[in-house]
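S.K.: model the following, please.
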Amino acid sequence: MVAELGHFALILGFVVAILVTIVPLVGAYMRWPGWMRFSETGSNALFLLTVTSFGALTYAFVVSDFSVKLVWMNSHTAKPMLYKITGVWGNHEGSMLLWVLILTLFGAMASWFGNGLPPTLKARILAVQASITTAFMAFVLFTSNPFLRLDPAPLNGKDLNPLLQDPGLAFHPPFLYLGYVGLSMAFSFAVAALIEGRVDAAWGRWVRPWTLAAWIFLTIGIGLGSWWAYYELGWGGFWFWDPVENASFMPWLLAVALLHSAIVVEKRESLKSWTILLAIIAFSFSLLGAFITRSGIITSVHAFATDPERGVFLLLIMGVFTGGALVLYAARASVMEAKGVFGMVSRESALVVNNILLAVSAFIVFIGTMWPLFSEMFFDRKLSVGEPWFNAAFTPIMVLLGLVLPLGAMLPWKRGKLGRVALKLRVGFVLAVAIGALFWAVQTGRSSLGPVGLFLGAWLIAGSATDILSRGRKGEVLNRLRNLPRADWGKAVAHAGLGVTMAGIAGLIAWEQEDIRVLKNGEQFDIAGYTIVLNGVEEVQGPNYLSTMGDVTLLNGTREIATLNPEKRVYPVAGMPTTEAAIDIGFFRDVYVVVGDAQVGGGWAFRTYYKPLANWIWGGAILMAIGGALSLSDRRYRVAAGARQTPSTTVGVAAE
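M.R.: Below is the predicted model of the structure:
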């Protein structure tokens, strides 16, 4: 009965979503307060119904109700409870229900925290959000029903994909979806503003916290996915430019551009047209990601499903919302007239450059991801675009972005003098050059990537510190820093985090060392000044897997640093092996050990990596997320931006 309750709640939610799509739009057009207020009541009801549906599916997984087909296909009684719960979204149908849940959550939050919005705008925002929810509820109900029953019920399940039975990947999808789906709020704000015929500084203030929240979640989700790939897959990499990885990275890049562009709308009432377009395209790329992941049109190790029918449905959703929004965008071009005027050397110009570089980088990733498909469709040629192409095309754009970011962050609004800003940054620039030169000198003729990356990282960190310290006159710095808005601190921390990540990526790629060999018990070898000793390999029984576990000692000279236990697991129910790398984590390096198969002549295959600055990659991502959270906690976002509307406007709407 619980599964039927969840199914019924989803159907009822679909009906409510249709009503919330239509009634508030009519109410806003006719200026009927009651109909407009229905958007809030309906959004809350929609959220509660979706929570009920998702809760029912979760219950089915927790109690191992194998009469539900989805539970039978993705669970097992021997599976640990954590993975029973995360199995809810470790499949296509459940993950799409999670997608709908997050859509309704953001709609409900807009009704809770949007009291300062003009009533007509708020009603239209919630109606647009409900229209997206309607489309995805239809997708779930008609193509991906998670509540289908089996009769008779099997005695046990087929188990979850073993690669997903990991803490890192257990929490990766919810964060990623909070980011993906969170961009729907920016889309709803943009479309509602176009319908309203009003894009102004207040709109820029309203849309920023929603975009910032989505970007924070995307940052955490991408970071978790990268970290999981690093230690779980056993290949030692952190990014493969896989189509599904790219599908999350493109919205992230566009969300960064949207955040910076919205600042210009808020401060100067410029770039309105571009900002609205970014809000539309950013969410469109989220829809593209759903299409890539679930249509089977592009092969990926991360893909959820390969059903063409689902792909066509998702393509239709993407076409309707993206196409409809762009038609409305063209029709409302007159309401997006820029008011602010600024010089060539100004913060506005720097943010335009920032947006151009981010948009170009997203376009590069899009071309590389979709080109194999375009090539096969239009030229009847099968091509692949791999890591070398992405690195060659994408890296120069990021280098340019890293170079201009500290300068642009310190330029004043409207007009400024580049020489004055450069003078303030001279110490940071000299320090960054010195760090890059030092590593260039000691690396003895290797790639220039490492020194250049460390220079950029140091330049961004030093630029962020200089920006903060320059906010007060000598003798007043501490008092001024104490009173700085959290958004300023957030900007500095996020920019510094980008610098840390850049340095980590460059150092890892430039100076990584790899060793592959066969080891017998008691044998040892050296890598990057460390000694690896194999003590033995044994078979271990896990809760729902069998493990071949190595016992490895890591020495620095004669001093023992760590005992490492790399594993090769086999999950009997799923019939699938996984690799569990053993990593000694350090601030400046990782030592990474993977055990392979037993060899015919005796011994075991071992792969060992020395990875300098590896954890700086994820440390930088954490700093970026912290910077975003600091900005989001700024008092200016907590106080309703809608206070800018005049009392007469509110009274007039209520009277009508």
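S.K.: CA atoms for contacts and neighbours, from now on please.
M.R.: Noted.
S.K.: now the helices: where do they sit in the stretch 501-650 of the chain?
M.R.: With helices called from DSSP state H, counting those that start in this stretch, the stretch 501-650 of the chain shows them at 614-632, 635-638, 647-655.
S.K.: now the most centrally placed residue in the chain: closest residue in space, sequence neighbours ignored.
M.R.: Nearest to the mean C-alpha position of the chain, counting by Cα atoms, centre = their mean, stands residue 218 at 2.1 Å. Using Cα to Cα, 6 or more residues apart in numbering and skipping the chain neighbours, the partner closest in space to residue 218 is residue 179 (4.3 Å).
S.K.: stretch 169-179: how far from the chain's middle?
M.R.: The gap between where stretch 169-179 is centred and where its chain is centred comes out at 8 Å by Cα atoms, centre = their mean, to the nearest Å.
S.K.: now stretch 91-102
M.R.: 17 Å.
S.K.: again, but for stretch 502-518
M.R.: Remark: stretch 502-518 is offset 25 Å from the chain centroid, using Cα atoms, centre = their mean.
S.K.: also stretch 344-351?
M.R.: Put simply, stretch 344-351 sits 28 Å off its chain's centre (Cα atoms, centre = their mean).
S.K.: name the residues of it that are buried.
M.R.: 345, 346, 347, 348, 349, 350, 351 (16 or more other Cα atoms under 10 Å).
S.K.: which other residues reach that stretch?
M.R.: Contact partners of stretch 344-351, identified using Cα atoms under 8 Å, 6 or more residues apart in numbering, comprise 260-261, 264, 342-343, 404-405, 408-418.
S.K.: now do the SS call for residue 414.
M.R.: coil (DSSP: H, G, I helix; E, B strand; the rest coil).
S.K.: surely it touches residue 270?
M.R.: No - using Cα atoms under 8 Å, residue 414 is not in contact with residue 270, being 10.9 Å away.
S.K.: which of these two has more neighbours?
M.R.: Taking other Cα atoms under 10 Å, residue 414 and residue 270 do not tie; residue 270 has more neighbours (24 against 17).
S.K.: run this one through as well so I can compare:
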Amino acid sequence: MIAELGHFALVLAFVVALLQAVLPLVGVHRGHLALQRMARTMAPVQFLCLLLSFLGLTWAFIHNDFTLDYVSRQSNTQLPIQYKISAVWGGHEGSLLLWVTVLSAWGAAVALFGRGLPREMIARVLAIMGMVNVAMMAFVLMTSNPFRRLLPDFPMNGADLNPLLQDPGLIVHPPLLYMGYVGFTVPFAFAMAGLLGGRLDSAWARWSRPWTVAAWSFLSLGIALGSWWAYYELGWGGWWFWDPVENASFMPWLAGTALVHSLAVSEKRGVFKAWTVMLAILAFALSLLGTFLVRSGVLTSVHAFAADPARGLFVLGILFVVIGSSLLLFALRAGHLNSESRYQWISREGFLLANNLLLITATTVVFLGTLFPLVADALKLGKISVGPPYFNTLFTPLALVLLAFLGIGPLTRWKRHDLREQVPPFLKIAVASLVLGVGLPLVFASGLKPLPTLTLVLCLWVFLNMLNDIRVKAGTAKQGFAAGLRRLSASYWGMQLAHTGLLVTVVGIALTTAYSTERDVRLSPGSRVEIQGYGFEWAGVRSYAGPNFSSEQGEVRIYRGDTVLETLYPEKRRYNVRGQVMTEAAIDPGLFRDIYVAMGEPLEGNAWAVRVYVKPFIRWTWLGALIMVLGGMFAISDRRYRMGARASRAIPAGEKA
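M.R.: The predicted structure is shown next:
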């Protein structure tokens, strides 16, 4: 009965979304105020319906309702309760239901927090978001219905959740990733609403910007959690493997980063309007493309949910219709997107444009590396593998150039700037960056390596320039330096935090890639090996039974000299239902290094093959992402982006939503 109610709520949400997509636009066209206001009512109603549907599916998982085909394939009576809940989005159908639920949540948030926006603008934005959800809910209902029954014959026990997904990280990773992934629908809807209404001014950019930063922050956190999960769960100790499905979320992140910067220019100076609209379309298009890649079966990955070409074609059709119509609208209205001011290349606008071009070039590199093997296979050109060498060779130089611009761009003035006045401080900072960037690896590492040293020098160059900019801006306050710091806006601190987080992540990637040590060793009880100044002693193996698995658990003592630093317990688990064997790595974490141990296969003489890593600065990869997200939160908290207050001053009271 609960499943039927969930299905009914899904169908009702589809009807509400259809009305939300049509009636507000009719109201705008005819000047009918009541129809326009309906958008703000229907968006929360759609969310409530989808939330009820999602809770209905969750109830079915918790209560082992194996009469539902989806539950029977993704769960089992032995599955712990927390994984029964995460199994709701562990497969194709449930993940799509999560997708549309998250999109409706964004729509409800726009309706709630966009009260000060012009009535016609909010009506158009919510109508466009309704159109997208109509298409995606049609996909769910027609090809991927999670409420399909298996009656009268159904299994007494389910097939179980993929053991790779039975992990705490996978409980929070997909919802957060979807919040960012799907969140780029909001700036897309604002861009399309602006084109339809002919209003793409500074106010439009201001309204779009906090939603874009919010989506970007969620996506940053979701990607970081996925990378962290792959690091400790897959057993190979990698921070990033250029996995095609990971690339599917990385591409909209790159485009979204460019969009955040472009919106800043459009808001401040009234330029780059056409470019900003194109970036909004691109970020959304890449999000839909990621949905196609994950659910079409064209990619092989632990993250891919479906292997049904018919489903993939449905998503591909949505992609072509939505993006094709948006590009057509852009082409029809692009001639009216004139800049409100002029600028010279040596200015903040010029550097931000260079920043955008580099980010889009990087996006193109990832796009081609991810899609080219699929295109070659479709054209019968043979199986082509594109791996880390391609990405590292082309992506790394772009990232280094981007760092060089990042050290200069935020320090320049709008419209025009004379760099000659900043040559003295730039030279001092360049010398300090070079000395520190070369000196630190000589003192604390095993020697200089060209690429990480260059990366460290550039990151220090950016960071010291940021500190100098804070010093200069705060030092101009008459009340003193401390008062000057307090006067700096939340959006300014958000920018600095986000840039700092990026630097921390880049340093972590560069140093762990260059200075990590990996050894495969044979260990028997009582034996010991020395790796990078650490001793690893194998104490033996014990067996124990988990809730739905049996485990062989090793015991490894970590020594520094004769002192035991830590005892680690790596595991080999065999899951009861599927019989699948999983490696559970054991990690001694630290701010400056991780010690990582993973069990291989048993050997003769009661010995085991063991893989040992010493990975310096690996935690900085994810620490930087957290700092970036914190920067996004600071930027959103700026009072300029409090929708009601700001927009109310900008528009007549009679035009408010």
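S.K.: picking that back up, any shared contact partners between residue 414 and residue 270 of the first structure?
M.R.: With Cα under 8 Å, 6+ apart, residue 414 of the first structure and residue 270 have common neighbours residue 341.
S.K.: how close does residue 525 of the first structure get to residue 427 of the first structure?
M.R.: Look at residue 525 of the first structure and residue 427 of the first structure: by Cα to Cα, to the nearest Å, they are 44 Å apart.
S.K.: need the strands for the first structure, in chain order.
M.R.: Counting by DSSP state E, the first structure has strands at residues 513-519, 524-527, 530-541, 546-556, 559-564, 567-571, 576-580, 582-585, 589-598, 604-612.
S.K.: relative to the second structure, which residues correspond to the fifth one?
M.R.: I take that to be strand 559-564 of the first structure. The aligned range for strand 559-564 of the first structure in the second structure is 563-568, by TM-score structural alignment.
S.K.: that stretch vs the first structure, mean deviation?
M.R.: Stretch 563-568 of the second structure, aligned to the first structure and superposed, deviates on average by 0.9 Å (mean Cα distance after the TM-score superposition for the first structure).
S.K.: tell me which residues are up against that stretch.
M.R.: 554, 555, 556, 557, 558, 559, 586, 587, 588, 597.
S.K.: stretch 311-331 of the second structure now?
M.R.: Here stretch 311-331 of the second structure has contacts from 132, 135-136, 139, 143-144, 192, 195-196, 277, 281, 285, 288-289, 291-293, 295-297, using Cα under 8 Å, 6+ apart.
S.K.: okay, that stretch sits on what stretch of the first structure?
M.R.: The aligned range for stretch 311-331 of the second structure is 310-330, by TM-score structural alignment.
S.K.: sorry, back to before: in terms of distance to residue 605 of the first structure, which of the buried residues of stretch 344-351 of the first structure ranks first?
M.R.: Nearest to residue 605 of the first structure among those, counting by Cα to Cα, is residue 351 at 51.4 Å.
S.K.: translate that closest one into the numbering of the second structure.
M.R.: Match for residue 351 of the first structure (TM-score structural alignment): residue 352.
S.K.: please enumerate the helices of the stretch 1-150 of the second structure.
M.R.: Using DSSP H, counting those that start in this stretch, helices in the stretch 1-150 of the second structure cover 2-30, 33-62, 69-74, 81-86, 92-113, 119-143.
S.K.: quick one: closest of the helices of the stretch 501-650 of the first structure to residue 23 of the first structure.
M.R.: Taking the helices of the stretch 501-650 of the first structure one by one with Cα to Cα, helix 647-655 is closest: 16.8 Å.
S.K.: can you count the residues close to whatever residue of the first structure lines up with residue 529 of the second structure?
M.R.: Counting by TM-score structural alignment, residue 529 of the second structure corresponds to residue 525 in the first structure. Counted with other Cα under 10 Å, residues neighbouring residue 525 of the first structure total 12.
S.K.: for residue 525 of the first structure, what are its contacts?
M.R.: By Cα under 8 Å, 6+ apart, the contact set of residue 525 of the first structure is 531, 532, 533.
S.K.: any idea how far residue 528 of the first structure is from the nearest residue in space to the first one that is not next to it in sequence?
M.R.: Spelled out, that is residue 531 of the first structure. Leaving aside its sequence neighbours, residue 531 of the first structure sits nearest to residue 555 (Cα to Cα, 6+ apart; 4.9 Å). Separation of residue 555 of the first structure from residue 528 of the first structure (Cα to Cα): 11 Å.
S.K.: and for residue 582 of the first structure?
M.R.: Note on residue 582 of the first structure: its distance to residue 528 of the first structure, by Cα to Cα, is 17 Å.
S.K.: cool, and residue 112 of the first structure?
M.R.: 56 Å.
S.K.: just residue 1 of the first structure next, same as before
M.R.: 61 Å.
S.K.: more neighbours: which of the two?
M.R.: Between residue 1 of the first structure and residue 528, residue 528 has the larger neighbour count (other Cα under 10 Å), namely 13 against 7.
S.K.: ok, that one touching residue 511?
M.R.: No - using Cα under 8 Å, residue 528 of the first structure is not in contact with residue 511, being 10.1 Å away.
S.K.: picking up where we left off before, as JSON lines, the helices of the stretch 1-150 of the second structure with distance to residue 376 of the second structure and mean neighbour count would be great.
M.R.: Below are these laid out as JSON lines (distance: least, Cα to Cα, whole Å; neighbours: other Cα atoms under 10 Å):
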{"stretch": "helix 2-30", "distance to residue 376 of the second structure": "38", "mean neighbour count": "20"}
{"stretch": "helix 33-62", "distance to residue 376 of the second structure": "39", "mean neighbour count": "22"}
{"stretch": "helix 69-74", "distance to residue 376 of the second structure": "33", "mean neighbour count": "24"}
{"stretch": "helix 81-86", "distance to residue 376 of the second structure": "36", "mean neighbour count": "20"}
{"stretch": "helix 92-113", "distance to residue 376 of the second structure": "26", "mean neighbour count": "23"}
{"stretch": "helix 119-143", "distance to residue 376 of the second structure": "28", "mean neighbour count": "23"}
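S.K.: is it possible to get JSON lines of those helices that adds distance to residue 636 of the second structure?
M.R.: Below are the helices of the stretch 1-150 of the second structure laid out as JSON lines (distance: least, Cα to Cα, whole Å):
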{"stretch": "helix 2-30", "distance to residue 636 of the second structure": "27"}
{"stretch": "helix 33-62", "distance to residue 636 of the second structure": "22"}
{"stretch": "helix 69-74", "distance to residue 636 of the second structure": "38"}
{"stretch": "helix 81-86", "distance to residue 636 of the second structure": "29"}
{"stretch": "helix 92-113", "distance to residue 636 of the second structure": "13"}
{"stretch": "helix 119-143", "distance to residue 636 of the second structure": "19"}
